[in-house]
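Chemist: the amino acid sequence is not available; the structure is as follows:
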């Protein structure tokens, strides 16, 4: 059910171009002569025809900058064994997780060497995961239940040192919301010595229908034993996050900011019934497990009723919000960008991004990058021009609320993720 936000708009154009040939499962980039001191960016891209028809695989490319230049893709790249991949940086390692459409998927781990080469250090099978996140030196992964008759969602803790599943357990997702519906977790976030698991309340993950669009929930667990502690609930906005969409962040002071996206669901329709509550950002102060009732950043009011589909925390209270004026259950198709500061509750639309009419998509889910300097963020944007599809990394500046073109990806490719991987060997 993991939807592609470009399928509808790209299908006609897909008939124009020929598919790219599949590369061997090996790194065939030319040797890099210089020694890398700190690390390299890993840009994940996929030939767009493979993306459309789901018959290809992501390719990993390394680069020393996102600010300018062209990323050469011809004859280069490290191929993954599947198109629906998600990526996590944990303990200075790069993890590639395969979404197996309900089937088991592989987890592949890499390190970055001093010659800017990704080195595969592990590959093992897990169940399909729909929520995951780095927690200390672990990756906590959750396989969400799809039907209320299943009742149980499974969690798995992968240790990033031993590179194996070290513990696992079950969560009864039919009891968390307390309203007769089931919980579907949207993300995993470490908060001190606890794990916060935001979820949406739904009747079934097969349709995403719900009778409870106007509340937000976060389940709290101790870590690493994953003992349930409580559910944090609020009714000032809608659910925190969406399917495969992280909408919760911990700032430098240890405070939690959660974005109620108010997207709602209705039979899986991308434009189904939405929440009646405004899109808003809530706060959970450090050391507490309750929403701060004195804090509510009303994004709907300040943005003329636009929706937040993605977020990227830039540091110092600044968020880059990826937005749209059109409701979408799956939080796809963001075409506008804004800088929001949760400390001052200020909001500015970003200038310098492509005309929304030309934007076909942005980097999927949470695959964007910021050094968290309070200023800088990088997002992949795919546009359609007279020359065809163009994938570019845009550099955002929170201080001026502007963006400019940085790295351009060669060829007809879709940028899937942008990560910084430090040298660890």
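Modeler: Nice, I can see it. All of these numbers come straight from a predicted model, not from anything done at the bench.
Chemist: going forward, measure contacts and count neighbours with C-alpha atoms only.
Modeler: Noted.
Chemist: immediately after the helix or strand where residue 95 lies, which helix or strand?
Modeler: Using DSSP states H and E, the element containing residue 95 is strand 93-98. Per DSSP H and E, strand 93-98 leads on to strand 105-112 as the next helix or strand towards the C-terminus.
Chemist: helices or strands up against that following strand?
Modeler: Helices and strands touching strand 105-112, by 3 or more CA pairs under 8 Å, 6 or more residues apart in numbering; DSSP states H and E, are strand 93-98, strand 118-126, strand 413-422.
Chemist: mind listing what's buried along the strand holding residue 95?
Modeler: Using 16 or more other CA atoms under 10 Å as the test for burial, strand 93-98 gives 93, 94, 95, 96, 97, 98.
Chemist: about what we covered before: of the helices and strands packed on strand 105-112, which stretch is the most buried?
Modeler: strand 413-422 (a mean of 25; mean count of other CA atoms under 10 Å).
Chemist: just checking, next helix/strand downstream of the helix or strand hosting residue 338?
Modeler: Using DSSP H and E, residue 338 sits in strand 336-341. For strand 336-341, the succeeding helix or strand toward the C-terminus, using DSSP H and E, is strand 346-349.
Chemist: and the contacts of that next one?
Modeler: By CA atoms under 8 Å, 6 or more residues apart in numbering, the list of residues contacting strand 346-349 from outside reads 302, 303, 336, 337, 338, 339, 340, 341, 401.
Chemist: let's bring in a second model and compare:
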């Protein structure tokens, strides 16, 4: 395993860093996208590209960006950690250098095939392996300052369910000093089958496994039968602790491999410090709108940006038509965002960047012409404005802002 040690370097090829990747207070930043380019556009491959302005214009790998072979990405400590989705799961860090160019920020570190991940505090992220076939849940703790794996754990996923089925986690989230990991139940088909082939347990309950941190040991499961399973494979969405310390979970209550949940799609609450679902709170979004939640990301002040399906068709990791809405968990209201078009739900998760001002959140979507754009959304007025065109994109897998 490559472990990064040493002092800072200006080299973009093999820099070595031991502290925060970039100093605070420089006043400079860029928006960063990770996307797969299309062969038709002449930019086949996966690229990390940046721009100063997302309100207009276009960004393209042809004149800006770095090619990478990674599949998924974690943004922590002002660094993009690019993960390859294979058995070694190598992780390569990238940052923006003083001249505004994207470059490698340290050596590649070997982990393992990573299906879920989540940030912890300001200096760490945790990755989880793929337990669907093996029933073995591996977790690793990644030190985002010193660029190294700093701890590991292994969990028997059968023991979490107690039914002989595997628990298959759909996300990893920090709640106070614990890790909360939603899951569904699954029994693999056997030798030679694909990881997703097998028998799914009941999809009519929301399950969350609670793990200690930093030990990453399984402690307990909390569950609620008023809605369905939380998130979907590889989504890393479905649970958020907000400003007052309460946590909210949202469930599509959709389907996996054409197996449907009978429960309504809605939002549950876990009050701060309780490690239990609040029996006095349930926001039945499906009863209010007539449709199910697809994805969600928190904005501020009790408001989420969510995509809501527009018909009974619900996707799994992707698929289904959606509209964008501001969902208020306090007033239990859903307000559709004006000037953001209905569109196909993207793969795995929604890609957003919240500006930290209490109202502005930008959202990446693929329109019906198969073109990717950013829409800048005002959560107070529920209005959106079309912004930068991500030219030549086949799929966008990350969106954030980095300082330099």
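Modeler: Yes, it's here. Since we're looking at a predicted model, the values are computed, not measured.
Chemist: ok, back up a step: ok now the strand holding residue 95 of structure 1, how far from the chain's centre?
Modeler: 13 Å (CA atoms, centre = their mean, to the nearest Å).
Chemist: that strand maps to which residues in structure 2?
Modeler: The aligned range for strand 93-98 of structure 1 in structure 2 is 79-84, by TM-score structural alignment.
Chemist: for the closest residue to residue 314 of structure 1 other than its chain neighbours, grab the count of nearby residues.
Modeler: Excluding the flanking residues, the one nearest residue 314 of structure 1 by CA to CA, 6 or more residues apart in numbering is residue 372, at 4.4 Å. When neighbours are counted by other CA atoms under 10 Å, residue 372 of structure 1 registers 18.
Chemist: let me know the secondary structure of residue 322 of structure 1.
Modeler: Under DSSP: H, G, I helix; E, B strand; the rest coil, the three-state class of residue 322 of structure 1 is strand.
Chemist: SS state for the residue nearest to residue 314 of structure 1?
Modeler: coil.
Chemist: show me what contacts it?
Modeler: Per CA under 8 Å, 6+ apart, neighbours of residue 372 of structure 1: 313, 314, 315, 316.
Chemist: counterpart of the first one in structure 2?
Modeler: Just to be clear, that refers to residue 313 of structure 1. For residue 313 of structure 1, the aligned position in structure 2 is residue 298, judged by TM-score structural alignment.
Chemist: any idea which helix or strand carries its match?
Modeler: According to DSSP H and E, residue 298 of structure 2 maps onto strand 293-300.
Chemist: that strand vs structure 1, mean deviation?
Modeler: Compared with structure 1 after fitting, strand 293-300 of structure 2 has a mean deviation of 1.4 Å; criterion: mean CA distance after the TM-score superposition for structure 1.
Chemist: packing partners for that strand?
Modeler: Applying 3+ CA pairs under 8 Å, 6+ apart, we find strand 293-300 of structure 2 packed against strand 247-251, strand 303-309.
Chemist: let's have those strands in TSV, adding mean neighbour count.
Modeler: Below are those laid out as TSV (neighbours: other CA atoms under 10 Å):
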stretch	mean neighbour count
strand 247-251	24
strand 303-309	25
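Chemist: can you put those strands in CSV and add distance to residue 215 of structure 2?
Modeler: Below are those laid out as CSV (distance: least, CA to CA, whole Å):
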stretch, distance to residue 215 of structure 2
strand 247-251, 22
strand 303-309, 31
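Chemist: out of those strands, flag the one nearest residue 224 of structure 2.
Modeler: For residue 224 of structure 2, the closest of those is strand 247-251, at 10.7 Å, according to CA to CA.
Chemist: which part of structure 1 matches the closest one?
Modeler: The aligned range for strand 247-251 of structure 2 is 256-260, by TM-score structural alignment.
Chemist: which residues touch that stretch?
Modeler: Contacts of stretch 256-260 of structure 1 (CA under 8 Å, 6+ apart): 191, 216, 237-241, 247-251, 279-286.
Chemist: that one vs structure 2, mean deviation?
Modeler: Following superposition, stretch 256-260 of structure 1 is found to deviate from structure 2 by 0.8 Å on average (mean CA distance after the TM-score superposition for structure 1).
Chemist: can you map out the helices along the stretch 201-350 of structure 1?
Modeler: Secondary structure of the stretch 201-350 of structure 1 (DSSP state H, counting those that start in this stretch): helices at 299-303.
Chemist: typed the wrong thing, it's the stretch 51-200 of structure 2
Modeler: For the stretch 51-200 of structure 2, the helices defined by DSSP H, counting those that start in this stretch cover 157-161.
Chemist: pull the number of nearby residues for the equivalent of residue 371 of structure 2 over in structure 1.
Modeler: Superposed on structure 1 with TM-score structural alignment, residue 371 of structure 2 falls opposite residue 390. Residue 390 of structure 1 has 20 neighbours, counted by other CA under 10 Å.
Chemist: what do we get in structure 1 for residue 204 of structure 2?
Modeler: In structure 1, the residue paired with residue 204 of structure 2 according to TM-score structural alignment is residue 214.
Chemist: in this structure that match contacts residue 277, no?
Modeler: Yes - between residue 214 of structure 1 and residue 277 there is a contact under CA atoms under 8 Å: 6.0 Å.
Chemist: which residues are common contacts for these two?
Modeler: What both residue 214 of structure 1 and residue 277 touch, as defined by CA under 8 Å, 6+ apart, is the set 236, 237, 238, 262.
Chemist: residue 7 of structure 1: neighbour count?
Modeler: Other residues within reach of residue 7 of structure 1, judged by other CA under 10 Å, total 16.
Chemist: skipping its backbone neighbours, what lies nearest it in space?
Modeler: residue 52 (5.9 Å).
Chemist: element containing the one you found?
Modeler: helix 48-53.
Chemist: buried sites along that helix?
Modeler: For helix 48-53 of structure 1, the buried set under the neighbour-count rule, 16+ other CA under 10 Å, comprises 48, 49, 50, 51, 52.
Chemist: of these, closest to residue 71 of structure 1?
Modeler: Looking across the buried residues of helix 48-53 of structure 1 and measuring by CA to CA, the closest to residue 71 of structure 1 is residue 48, at 15.7 Å.
Chemist: return the residues in contact with the corresponding residue of structure 2 for that closest one.
Modeler: Matched by TM-score structural alignment, residue 48 of structure 1 corresponds to residue 38 in structure 2. By CA under 8 Å, 6+ apart, the contact set of residue 38 of structure 2 is 44, 45, 392, 393, 394.
Chemist: over in structure 1, see which of those residues survive.
Modeler: Using both residues aligned by TM-score structural alignment, their matches' CA atoms under 8 Å, structure 1 keeps these contacts from the contacts of residue 38 of structure 2: 393, 394.
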